[in-house]
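**Q** here is a sequence together with a model predicted from it:
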Amino acid sequence: MSNSQPQAGQGSPFDFFTPELSPPEDHTQSKPNFDNAYICANISELCYLSSVNAKHMNIGYEEAVRSTLYSWGCSYEDVQKTIFIDSQDIEDIPDDSENIDDNKKKYIADTQGLIIFHKNTVIIGFRGSEKKVGDWAINLKIHSRILDYTDRQDGRENLLSVISSKEQRVHRGFLRAFKALLVNQDYHDWVMKQLGAAENVWLTGHSLGGAIAILAANYLLEQVEPKINVSGVYTFGAPRVGNSHYRDHINDKFKSQYWRFMNDNDPVPDIPFPELIYRYSREGCMLRLNNINGNYDILRRIDQEGKRIRLGRYNGKPNSVNDHNLGGAGSYCERLFSLASQAQPMTFKHLKEKGNKRQIKGITPEISVFQTIDSLLKQGVSDETIAQALKVDLKIVKKARNSDFPYSD
């Protein structure tokens, strides 16, 4: 690929992704890489079944995701490496309820995501809740647990000991959602092997997926041997995850590598509430997106010693649930698009305008299929392999090879 900027419909948005960011010379002036943020937000959206008009984690969803990645210009070899994360059942940690006899129950963790490969970089995205934002306040359990990636059977804890504890504590539901991914040891070891071969690993997620992303990033740094090179964590509309001791630990580990993005008055980053017994506190650098004109406020930076530099406050509004959306008018993706300096002319925005990737089997057949075929042909992939990968008739591939594509930029 030439060094000149690709025109719309050519190349890959990932070509504008910076795998390893240099630490800022002055942490008091640090800011995120907005091209990376824009790409991470789109990957976070792709983790949702609704992003490709799917209803279940099945072969149809997997085919739609792969078709989307092809349309984004990803190589055939990298797309075939895509890992679809899907959790398994785990034993529930007993609730802090009075009737402990009813606590021996099965908890079905609903944790999904994607592991996307591009050259020597891996981007791991976690899906948030498919439910409406309004359900958060009802369904969110506020109890916390000591940060322990192994199974614990703690039983009920003395409330005074929780308040006075100096241990890292995280939201019980978020921890269980992540631990559900560790159940199958063989699968776990295989995934770690794939990640270990990458030069850089990024993690991202929206809403609940953002909470799981930072727990996973901490796990990769502390619990895996050899250590995985976590280069960045970008989350969108993520809730608070743990107490102040957990916050300080994460800030010391990641410093300016970890950015929390909040969109205008999105209410989800405000929960669980900090005034509750468990003293939830936001970790990481924080940035608030204000409007579609590229305005933003940096609310918090982390200095080279892992200390917080507070620059502003964030307060979401319960009636601003649309600000939590990843896609659509006034969403995270739209507002980050206006800040992305390089990736915007030829990436997700262009593809959506050509026919809305939510309808994919790509975009419209004339655009999506032929554009994807074109990308794979340029990579030297055989006609038969393309037809099999895209589930299209071989005649369509041969026609595409020998004719002009029926779209223009």
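**A** Perfect, thanks for sending it.

**Q** make it CA atoms for all contacts and neighbour counts henceforth
**A** OK.

**Q** and the helices in this structure?
**A** In the chain, the helices defined using DSSP state H lie at 34-46, 59-71, 76-80, 136-139, 159-164, 172-179, 185-196, 208-222, 244-254, 332-337, 348-353, 365-378, 383-390, 394-401.

**Q** tell me which of those sits nearest to D148.
**A** helix 172-179 (8.6 Å; C-alpha to C-alpha).

**Q** the closest one versus helix 208-222: what angle between them?
**A** Orientation of helix 172-179 against helix 208-222 (axes from the mean of the first three to the mean of the last three C-alpha atoms, to 10 degrees) gives an angle of 60 degrees.

**Q** quick one: contacts of helix 172-179?
**A** Contacts with helix 172-179, where a contact means C-alpha atoms under 8 Å, 6 or more residues apart in numbering, come from 109-111, 140-145, 147, 149-150, 208, 211-212, 215-216, 241.

**Q** and that helix, which residues are buried?
**A** R172, G173, F174, L175, R176, A177, F178, K179 (16 or more other C-alpha atoms under 10 Å).

**Q** second structure follows, compare the two:
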Amino acid sequence: MVIPVLLSGIVVALAQQNYDDKFARNITFPLSAAAYADDPQRCVERVFPGGEMVKHITVNCGWWSKCSGFVANISSENAIALSFRGTKGKLQLVDIFGKTLSTKRIRWSVNNQYLGQVGRYFHDAFHAIWKEGMEKHVQELLQNCPKCKIWVTGHSLGGSMASIAASYLAWSGLANDHEIRLVTFGQPKTGDTNFGSTLTDK
């Protein structure tokens, strides 16, 4: 299945690493596209032979829509990947616009550290996926591989969830922020300038 995705990557390496086009195109872009698949395992294996999709999560995140993401163990690269699916269908787009226009941004803080304001739909969608099993599996993978690299990616709505996920991983202390790399594609404005700064200042 070929999925057209706007390849204008936004890259934030929380360890202040430089942009790497090869990494964006050959690693995070395929992982981001895999989030749209019914079976991300097949996509993960094509790019990373032996890569294992640990958990694929789909949750209700609006009146007419579902949000999705997965965790993969890329042992050949000593990495854990988190990928979030973007907007799927017109009804979800209506959901996102409706919630964004009708509600204020929500205060985003981790461990009592204020990280800025983020859109409520993006916040709620991330938390629904995180609490439905992503958190548990990320914790287990990090216990087995505390020095693993963590790749976080997504397209569109998935990019917004990915940026919130990366900030959570870094500021919660769950992961070493020097190992986190965030690359998003076609990400809408997710939060205010304070939130944007937290991604580059950590």
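**A** In hand now; what should we look at? Here the structure is a predicted model, which means the values were calculated and not measured.

**Q** out of the helices of structure 1, which is closest to R288 of structure 1?
**A** Counting by C-alpha to C-alpha, R288 of structure 1 lies closest to helix 332-337 out of the helices of structure 1; the figure is 10.2 Å.

**Q** report the separation between the most far-flung residue of structure 2 relative to its centre and C61 of structure 2.
**A** In structure 2, the residue that sits farthest from the middle, by C-alpha atoms, centre = their mean, is S102; the gap is 24.4 Å. Using C-alpha to C-alpha, to the nearest Å, S102 of structure 2 is found at 16 Å from C61 of structure 2.

**Q** hang on, the earlier thing: state the distance from the residue farthest from the centre of structure 2 to T28 of structure 2.
**A** S102 of structure 2 is 33 Å from T28 of structure 2, by C-alpha to C-alpha.

**Q** likewise for S65 of structure 2?
**A** 25 Å.

**Q** the more surrounded of the two?
**A** T28 (25 against 18; other C-alpha atoms under 10 Å).

**Q** mind checking what that one lines up with in structure 1?
**A** In structure 1, the residue paired with T28 of structure 2 according to TM-score structural alignment is C40.

**Q** let me see the contact set for that match.
**A** Counting by C-alpha under 8 Å, 6+ apart, C40 of structure 1 has contacts I123, G125, T204, G205, Y234.

**Q** export these to CSV and tack on neighbour count?
**A** Below are those laid out as CSV (neighbours: other C-alpha atoms under 10 Å):
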residue, neighbour count
I123, 24
G125, 32
T204, 34
G205, 31
Y234, 29
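
**Q** next step: the residues you listed restricted to strands.
**A** Among the contacts of C40 of structure 1, the residues falling in strands (DSSP state E) are I123, G125, T204, G205, Y234.

**Q** show me the contacts for the aligned residue in structure 2 for the last one.
**A** Think Y234 of structure 1. In structure 2, the residue matched to Y234 of structure 1 (TM-score structural alignment) is V183. Applying C-alpha under 8 Å, 6+ apart, one finds that V183 of structure 2 lies in contact with G9, I10, V11, V12, A13, A24, T28, W151, V152, T153, G154, G159.

**Q** wait, doesn't the fourth one sit right on R181?
**A** Yes: counting by C-alpha atoms under 8 Å, V12 of structure 2 does reach R181; the two are 6.3 Å apart.

**Q** G186 of structure 2 - how many residues pack around it?
**A** Other residues close to G186 of structure 2 by other C-alpha under 10 Å number 19.

**Q** surely it touches G159?
**A** Yes: in this structure G186 of structure 2 lies within contact range of G159 using C-alpha under 8 Å: 7.1 Å.

**Q** now N194 of structure 2: closest residue in space, sequence neighbours ignored.
**A** Spatial nearest neighbour of N194 of structure 2, excluding adjacent residues (C-alpha to C-alpha, 6 or more residues apart in numbering): G116 at 4.7 Å.

**Q** and the counterpart of that neighbour in structure 1, how far is that from D148 of structure 1?
**A** Counting by TM-score structural alignment, G116 of structure 2 lines up with Q168 in structure 1. Distance, Q168 of structure 1 to D148 of structure 1, by C-alpha to C-alpha: 9 Å.

**Q** check L114 of structure 1 too.
**A** L114 of structure 1 is 24 Å from D148 of structure 1, where distance means C-alpha to C-alpha.

**Q** these two: which is more packed in?
**A** L114 (24 against 13).
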